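> got a predicted structure here, sequence first:
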Amino acid sequence: MVYLSSIYTKSGDAGDTGLGDGTRVPKDHPRVAAYGDVDEMNAVLGLAVLHAPGDAELLRSVQNDLFDVGADLCVPGTDPAALRVTAGQAERLERAIDAVNERLQPLRSFVLPGGSAAAAWLHLARTVCRRAERAVVALAHAEPVNPQAVIYLNRLSDLLFVLARAANADGTADVLWVPGANRA
């Protein structure tokens, strides 16, 4: 269990921060950027939950998983005692994707972000998730990263896409891309 007795420590006032293994790195280190993007993704999901109450239980479970992803990313190396994302977490998302997607009409065009408020927030969450995924992939080019963290984020962006489409299926149709619609 996590116990925080003080919220401010002043230890980061010089522009560095502590990783989960105790090492100190600059706050703009790729590892910090990666788990920072995951944290931002989690905050956007918190807003999405407000507009998609029917998906709240699933989205809250994802938020919990995103703390696992952040915990995984903040501990470099292969410490077996560290919390690591597992294949089972991504597989749970795959089952949810399949369940939601089977009730949707097949796509005939790319979908523009928007439609209902819930869909718009879910699309925003999807794009922030993709940015977090890119940050984790960039980190993996420089340092070892649990590949399951990348897989989880990739599946999550897919889940958010189908949830956004489902949010528009309640009478507010997907907004479809019309190639070249505004060319003169």
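Good, I have the coordinates.

> drop to CA atoms for contacts and neighbour counts, all remaining ones
Will do.

> and the next helix or strand past the helix or strand Ala132 falls within?
Element membership of Ala132, judged by DSSP states H and E, is helix 117-142. Using DSSP H and E, the next helix or strand after helix 117-142 towards the C-terminus is helix 147-168.

> now that following helix: buried residues?
148-168 (16 or more other CA atoms under 10 Å).

> residues contacting Ala90?
Applying CA atoms under 8 Å, 6 or more residues apart in numbering to Ala90 gives the contacts Gln148, Ile151, Tyr152, Arg155, Leu156.

> most centrally placed residue in the chain?
Cys129 (3.8 Å; CA atoms, centre = their mean).

> okay, one more to line up with it:
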Amino acid sequence: MGHRLSKIVTRTGDQGSTGLATGDRIPKFDARMQAIGETDELNSVIGVLLTHALPEAVRSTLSRAQHTLFNLGGELSMPGTVFVKEDDIVRLEEAVEALNESLPPLKEFVLPGGNPPAAACHVARAVTRRVERRLWELNEREPLNPFTPRYANRLSDYLFVAARTLARLDGGQEVTWNKQA
């Protein structure tokens, strides 16, 4: 494989525009660039989450999610390209169901926290929701691959269930909302 980024400092964005993989230039504040940036942020947050000790099932699902998010970013930088598939969503749904089987039913809202990995997972979930909102916003203007925003929705579902699971590591517990607090 050749060098993808042989020159890092190009100065081509110094006037407020940036280049897509197609060669087109768009403003850095464009909804498409916002979606690309927020997807990159999400991938980074998941990378931080992966630095924690995690059960192997969670680790492998999150590692795969990072690759899918990179594919999602590729779709955004090359309009008309499709990388995210229905199978990606199905795998997440199966992972949600597998983790959720061992969890007790929810009786109260869950607050972010519990322990460092659960808290990091909640941060990733919140960033995922922002990515999803941005994808739907962009989709209103320029129709996207229909699986792309759905993938973000399923990923946030997965991260919520994973956070509940991670809060229970080493005898811990999740933090629930107390309306009297």
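Structure's in. What do you need? Treat the numbers as computed from the prediction; the structure is a model and nothing was measured.

> from Lys10 of the first structure, how far off is the residue nearest to the centre of the first structure?
Computed as CA to CA, to the nearest Å, the Cys129 of the first structure to Lys10 of the first structure distance reads 30 Å.

> now do Ala140 of the first structure
Here Ala140 of the first structure is placed at a distance of 30 Å from Lys10 of the first structure (CA to CA).

> so these two - more neighbours on which side?
Regarding Ala140 of the first structure and Lys10, a neighbour count based on other CA atoms under 10 Å identifies Ala140 as having more, with 16 against 8.

> now the more buried one: how far from Pro147 of the first structure?
For Ala140 of the first structure relative to Pro147 of the first structure (CA to CA), the value is 8 Å.

> could you tell me the end-to-end distance of stretch 68-84 of the first structure?
7 Å.

> cool, stretch 15-31 of the first structure as well?
Length of stretch 15-31 of the first structure, first residue to last, CA to CA: 14 Å.

> buried residues, it. List them.
Thr17, Gly18, Leu19, Val25, Lys27, Pro30, Arg31.

> which residue in the second structure lines up with the fifth one?
Okay, so that is Lys27 of the first structure. Here Lys27 of the first structure is matched to Lys28 in the second structure, going by TM-score structural alignment.

> quick check: chain neighbours aside, which residue is closest to that match?
Leaving aside its chain neighbours, Lys28 of the second structure sits nearest to Ser17 (5.0 Å; criterion: CA to CA, 6 or more residues apart in numbering).

> that neighbour and Asp30 touch, don't they?
No - taking contacts as CA atoms under 8 Å, Ser17 of the second structure lies outside contact range of Asp30: 9.1 Å.

> quick one: map Leu5 of the second structure onto the first structure.
Using TM-score structural alignment, Leu5 of the second structure lines up with Leu4 in the first structure.

> distance of Ala169 of the first structure relative to Val175 of the first structure?
According to CA to CA, Ala169 of the first structure and Val175 of the first structure sit 11 Å apart.

> what does Ala99 of the first structure give?
22 Å.

> the two: who's more crowded?
Remark: of Ala99 of the first structure and Val175, Val175 carries more neighbours, 16 against 12, as counted by other CA under 10 Å.
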